[in-house]
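K.L.:
With the sequence up front, the predicted model follows.
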Amino acid sequence: MLERAFERALFACRWLLAPFYGALAIGLFVLLVKLLQEIAHFALHALESNESQTILGVLTLVDLSFTASLLIIVMFSGYENFVSKFDHSDHKDWPEWMGTIDFTGLKLKLMSSIVAISAIQLLKAFMDVKASSDRDLAWLVGLHMIFVISGLLMALTDRVAAGHHDK
């Protein structure tokens, strides 16, 4: 009886994660504010910007949208995997991927998004290469390669583990 009560209490603790996902939703609103600031700055300086500055502005918008998409994936997948399932019967436009991403898929999507965001940051630095020192660029390249290698190793590890479970 004590064991059963302890297990129920542990199981109920999963709801302690819900505020974390709520905090990510607040982070999404903060990103929206930043997006609006960037759009205003981008639009106000569009006529006086050169090609490189325009590309940097667009890359910033892409970077913000990738980060926002990453937050959505983590919020929904994390909530469904660790807290509770969504009742999506009332939603006609329910995305197909929601409810199908397990923890392994979430890790890989997260790592892929981090690699993409890192690549955009690296591209932005190379677009404005005069503003960065060689040391800064080397760090950006090194960190990006660490993210790429980490993602590949994570995917390989998950593939090996999945193959091991199939036997």
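P.N.:
Yep, it's here.
K.L.:
CA atoms for contacts and neighbours, from now on please.
P.N.:
Fine.
K.L.:
Quick check: which element contains the residue most central in space within the chain?
P.N.:
By CA atoms, centre = their mean, the mean C-alpha position of the chain lies nearest to Leu70, the distance being 2.6 Å. In the assignment (DSSP states H and E), Leu70 maps to helix 51-82.
K.L.:
Tell me which helix or strand the residue lying closest to Ser118 once chain neighbours are set aside sits in.
P.N.:
Spatial nearest neighbour of Ser118, excluding adjacent residues (CA to CA, 6 or more residues apart in numbering): His144 at 5.7 Å. Using DSSP H and E, His144 maps to helix 134-166.
K.L.:
What helices and strands are in contact with that helix?
P.N.:
Packing contacts for helix 134-166, counted by 3 or more CA pairs under 8 Å, 6 or more residues apart in numbering; DSSP states H and E, involve helix 103-127.
K.L.:
Below is an additional structure, to be compared with the one above:
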Amino acid sequence: MLARLFIRSVRERGVWALERACGAPIFRTRSSVTSQMCGCKAQQVGVAMTRREYSASGGRETVSDDHEEEYYVDVSNIESRWAGLGFDAQQDIISYLNVKQEFGWEYLSKDEKRAIYYIAYGKWGPRDPAVMSSAEFVFKLMTNMLLFSVLGFSLLNYAIDQEKIAEFNGAEESTSE
């Protein structure tokens, strides 16, 4: 029952609508593997429906309940494969895991939990500790020098202004007495 709810939820959200132009299926069934996110041209096994196609079918299942299979994305060893995946494949995995999380953590496999943790907190994107190139280092150095120069100049002018204000207030008090 949970698998049927999951498939229906994914179908309604349009996650099944993979990039048809490139034909890179990332979904696989437990019985057969079509392609493991390699981006090769292959036909997707199973039912691929967009939201429009699903609503046009009137919500009817196109596969009988007896032959409905549970689909999942291959997220095993995602830490080593993530950098080599294309942007679309990464977004498909993120969408799949977001939908899968809605059903609760007890329904997730260990690999899916590890993939969710890696996507949320892993060393990719802004958390990638890649070494800066020399051009990036020079740009960062120049930007920081400019920032601190402006900050120092502002503090010096502020101190001078405070002295002049105190001097002006002292002169006003002496003339008013």
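P.N.:
Here it is on my side, so go on. This structure is a prediction, so every number in the text was calculated from the model and none was measured.
K.L.:
TM-score for the pair, please.
P.N.:
The TM-score (TM-score structural alignment, normalised by the length of structure 1) is 0.29; 83 aligned residues with a CA RMSD of 5.2 Å.
K.L.:
hmm, back to that, for Gly105 of structure 1, see how far away the residue nearest to Ser118 of structure 1 is.
P.N.:
Distance, His144 of structure 1 to Gly105 of structure 1, by CA to CA, to the nearest Å: 21 Å.
K.L.:
likewise His165 of structure 1?
P.N.:
Counting by CA to CA, the gap from His165 of structure 1 to Gly105 of structure 1 is 16 Å.
K.L.:
The two - which one has more neighbours?
P.N.:
Ranked by neighbour count (other CA atoms under 10 Å), His165 of structure 1 and Gly105 place Gly105 first, with 14 against 8.
K.L.:
Now for Val10 of structure 2, how many residues are close by?
P.N.:
By other CA under 10 Å, 21 other residues sit near Val10 of structure 2.
K.L.:
was I right about it contacting Val99?
P.N.:
Yes: using CA atoms under 8 Å, Val10 of structure 2 makes contact with Val99 at a distance of 6.9 Å.
K.L.:
Run through the neighbouring helices and strands of the helix or strand containing Leu28 of structure 1.
P.N.:
Using DSSP H and E, Leu28 of structure 1 falls within helix 18-44. Where contact means 3+ CA pairs under 8 Å, 6+ apart, helix 18-44 of structure 1 is packed against helix 51-82.
K.L.:
Ala135 of structure 2: neighbour count?
P.N.:
Around Ala135 of structure 2 there are 9 other residues, counting by other CA under 10 Å.
K.L.:
I meant to write Leu28 of structure 1 there.
P.N.:
19.
K.L.:
what do you get for the one 4 residues further on?
P.N.:
Neighbour count for Leu32 of structure 1, taken as other CA under 10 Å: 15.
K.L.:
which residues of structure 2 fall in helices?
P.N.:
With helices called from DSSP state H, structure 2 shows them at 2-13, 51-56, 78-81, 87-101, 110-121, 134-176.
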